[in-house]
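Engineer: Generate coordinates for the sequence data below:
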Amino acid sequence: MLIPKYSGTLDLLGSASNGNGQDASKLSAIIEQARQAKVELVAQQKRLREEKAPKPLSAKDLRKMETKRFEEKTRVRHPNTSSILSRPHPIKGVRKIPVLVNARGLPFLRIKKPQPTNLSGVIRHKLERRWKRILRRDRLTIDLLFAKDEDSWDRMTGAQEPTTWARHYQLGLTEVFDQIRESDEAAAELAQKMWNVVLKERAMAEEEEKERRAKGDSLAGRD
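Structural biologist: Below you'll find the model as predicted:
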C-alpha cells in the first residue's frame, strides 16, 4: 500500500497541535496508513519465506539424519534377536564375516557399522562398572596402608581392638579383586567363544564362495 505524501507536514502538525480537528484527523489517517503498510510488508515477507523452496540437504546433513534414525531404531534390542554366539546362520548373498573387537578388555563381535545403540550402551555400562571396581581397589589399597599404621599404633600403645583396622579393608579388597578376576575370566571365555564364531563364519564363507564358483563354471560350460 502506498502512503500519500502530505505537503506541508510541519504545518499539518502545527495545525493539529493547535486543536484543528480536521488536520488532526488527516494526521491520524496518515499514521494509520503507515501502520497498515508495515503490517502488510511483514505479512508479504513471511509469505515469501514460506514459499521459498527449502535448501537441499548436504551430504553431511544426510549422514547425520541417517545416523540419528539408526540410533533411534537400535536403541532397544529387538526381542526376537538371536544370540551372537548362535552364528553362523544361512544367508543369501555374500557372507560378511564379523570382526572380534577388544574394547578395553571387553570383547564383542562387530558385524557392521554403525554400531547398534543398544550394544554401545551395554559396552559402556560394563566398562564403567569395571572402572569403578578398579577405582575402589586402588582406594582400598591406600586405605589398607593407613589401617596397618593404625594397628601398629594400637599395638605400641596397648590399645588393641577385638579386630584389626586392616581386616575390614582387606575383606573389601579381597572382594573387589574377586569381582575383577571373575569379570576378566568371563570376558576371556566370551572372547574365545566369539573367536570360534569368527572361525566358523570364515569356513562357511569359503565354502559358499566355492559353491558360487562351481555354479558359475557350470553355467559357463552350458553356454
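Engineer: CA atoms for contacts and neighbours, from now on please.
Structural biologist: OK.
Engineer: what's the helix or strand hosting residue 212 packed up against?
Structural biologist: Using DSSP states H and E, residue 212 falls within helix 165-222. Judged by 3 or more Cα pairs under 8 Å, 6 or more residues apart in numbering; DSSP states H and E, the packing partners of helix 165-222 are strand 99-103, strand 106-110, helix 117-157.
Engineer: Work out the gap between the last one and the centre of the chain.
Structural biologist: Here the centre of mass of C-alpha atoms in helix 117-157, compared against the chain's by Cα atoms, centre = their mean, to the nearest Å, lies 29 Å away.
Engineer: again, but for the first one
Structural biologist: The chain centre lies 19 Å from the centre of strand 99-103; the measure is Cα atoms, centre = their mean.
Engineer: Ok, stretch 162-178 next?
Structural biologist: Put simply, stretch 162-178 sits 39 Å off its chain's centre (Cα atoms, centre = their mean).
Engineer: now do stretch 158-170
Structural biologist: Centroid displacement of stretch 158-170 relative to its chain, using Cα atoms, centre = their mean, is 48 Å.
Engineer: one more to put side by side:
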Amino acid sequence: MSAKVPRNFRLLEELEKGEKGLGAEACSYGLEDGDDLMMSNWNGTILGPPHSAHENRIYSLKIHCGDEYPDAPPTLTFVSRINLPCVDPRTGKVDPTKLPCLVNWKRDYTMETILIELRRLASIEVLPRILLTCSLGRALYRALLRQIVRLPEETHSDFLRESIGHHVLRRFKKDSQLDSPYQITNALKVGYEALDLLRRSSNGSMDATTRMESILHSYKPKHEDLSRHKKYLQQVAERLASRIPRTRPKYPESLVSPVEKPRNVLENPVPISEMKHPPSDGLRRVPTFVIVQNGITFLRYHKPQPKRLTQMIRGRLRTHNRIVSEREKLRPTLLWAKDEDLWDDNLVEQIPSARTLGIKEPELWADDIIAADKTLSAKNREWGLRNLEIGRRMMKVWLKEKALGDIEGSTEELKRKQEDRRRIKQKMKDERRTQKLKRHRFAARMADLEDTSDPQNSSKPEKTIEPLRPE
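Structural biologist: All right, here's what the predicted structure looks like:
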C-alpha cells in the first residue's frame, strides 16, 4: 500500500504545476489569493473546444478545496454563464451527481482532471436532450387536447372548449421558438400545471373550473375576435359555394394546330437545302471550336460573341473557382483538427483513469474535414467530366459542320449560284452606265438648243462636252 500524500503537499504540487504551465493548454488554474495559507479558494479557466457551440469562448470558475481534499472532491461554481447539463443555469454551481469524474471520485484525480472533463463534456453534442425535450412537448400537447375533449358538457360549453384549445395552440406555437433550457423548463412546468387543472376540472372540482374561467377571462377579447373572424369566414364560404362555377371554353380540335417538336440544329447539322431559313448568300457559316481555361468549350459562329455566352462562361468559371477556394481553406483546418486529435490521444495516455469515466469517445475532429474534402473533390471531378462530355459533343458538331461546309463549297450548284450572282451584278452595272449616258446626251442637246436660239451668243466659243470615262 502506497503512502498518502498530505493535503497541503498535494495542493503545493498542483500550484507549482499550474503556475509553470505544465498542464493542459486549454485549461488553467491558480490560487485566488496568494496570502491564503490553507490554499482553499482557487480560480480556473476553460477555453471552449473548437467546432462546438463554445468555440472561441473563455469560461472562468471558482474551485473550493475543503479540508478533506483530495479524499473528497472540491466544489465548483462557474462565474461565466455556460449551458452544460451538470451546471445550474441560475447559480452556476456544478452538480457533483451529473459530472462523471465527481461521481467516481478518486484520490488520484486533480483539479486539472475536473477542468479537462468539463471541457470534454462541452464538446459533446446535446442532441439526445433536445430530442427528449421535443418528445415531452408533443406528449404534453396531445395530453392537453385529449383532456379538453373529456371536459363535461354540463359545466363547459362548446365555446369554452374551443377557447381553451385555441389558447393551448397559441401558447405552444409561441414557445416552440425557445432555445434557453431555463425557459423551456418553465414552459413545460406551466403546461403540466394546466394539465393538472384540466384533470381536476373534469373530475368536478369547482375551484379548478373557477380558476380556469378566470384565466380565460383575460383572453376574452381575443376569443371574441376569433369567433367573429370564424363567422366572417363561414359567410365567405357560403357566398363562394352559391356562385356558379365558370367553365373555360374548349376550342375545337380542328382549330388547334399540332406543335411540331423542334429539331436541334446544333446537335444534328443539316444541309442548306433542308434548312427552313437558309443564309441569303448560300454559304454555310462553319463555327470555330474554342477552348478556354479549365477545359470549358463552346462554338463561336460570329464575332462579337453574344453577351449571354460570355455570362455563361464566367458563371461556370466562378463555380470552379469557388470549389477550389473551399478546398484550399480546408487545408489549414485539417491540420488544426489533427492537432486536436493528437491532443485528445495525449490526454488519454497521460490520464489512465480517463478511460473509466463513463463517457463515450467522440469521433475524430479530422473526420468531418476529410468528408467535406471528399465531397468537394467529387464535385470538382463531376464538373470536369461534364465539361469533357460537352466538349466531345461540340467537337462532333464542329466536325459535321466542317464536313458539310467542304461538301457544299465544292459542288457545281454553289458555283452556278456564284456565276448567277456575278452576272446579275454586271447587268446592274451596265444599266447604271446606260442611264448615265442618256442623262449626258440630254444635257448636251439642251445646250445646243440654247446656243442656236440666242444670236448674241453666236460669237462665243462653243462649249465642249467631255466624253464619259469608262468605269
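Engineer: Can you calculate the TM-score here?
Structural biologist: After superposition, the two chains reach a TM-score of 0.56 (TM-score structural alignment, normalised by the length of the first structure), with 140 aligned residues with a Cα RMSD of 2.7 Å.
Engineer: Wait, a helix at residue 262 of the second structure?
Structural biologist: No: going by DSSP: H, G, I helix; E, B strand; the rest coil, the assignment for residue 262 of the second structure is coil, not a helix.
Engineer: Count the residues that sit near it.
Structural biologist: Look at residue 262 of the second structure: counted by other Cα atoms under 10 Å, it has 6 neighbours.
Engineer: And residue 29 of the second structure, by the same measure?
Structural biologist: For residue 29 of the second structure, the neighbour count with other Cα under 10 Å is 24.
Engineer: same deal with residue 186 of the first structure?
Structural biologist: Residue 186 of the first structure: 13 surrounding residues under other Cα under 10 Å.
Engineer: corresponding residue for it in the second structure?
Structural biologist: In the second structure, the residue paired with residue 186 of the first structure is residue 386, using TM-score structural alignment.
Engineer: pretty sure residue 225 of the second structure is in a helix, no?
Structural biologist: Yes: judged by three-state DSSP, residue 225 of the second structure forms part of a helix.
Engineer: Please work out how many residues are found near it.
Structural biologist: Neighbours of residue 225 of the second structure (other Cα under 10 Å): 11.
Engineer: Repeat that for residue 214 of the second structure.
Structural biologist: Neighbours of residue 214 of the second structure under the rule other Cα under 10 Å: 12.
Engineer: go on, residue 354 of the second structure?
Structural biologist: Using other Cα under 10 Å, residue 354 of the second structure is surrounded by 17 other residues.
Engineer: Roughly how far does it sit from residue 100 of the second structure?
Structural biologist: Going from residue 354 of the second structure to residue 100 of the second structure by Cα to Cα, to the nearest Å gives 10 Å.
Engineer: What of residue 316 of the second structure?
Structural biologist: 54 Å.
Engineer: do the same with residue 240 of the second structure
Structural biologist: From residue 240 of the second structure to residue 100 of the second structure the distance is 66 Å (Cα to Cα).
Engineer: Please apply the same query to residue 208 of the second structure.
Structural biologist: 44 Å.
Engineer: likewise residue 446 of the second structure?
Structural biologist: From residue 446 of the second structure to residue 100 of the second structure the distance is 126 Å (Cα to Cα).
Engineer: and these two? which has more neighbours close in?
Structural biologist: Ranked by neighbour count (other Cα under 10 Å), residue 446 of the second structure and residue 100 place residue 100 first, with 18 against 10.
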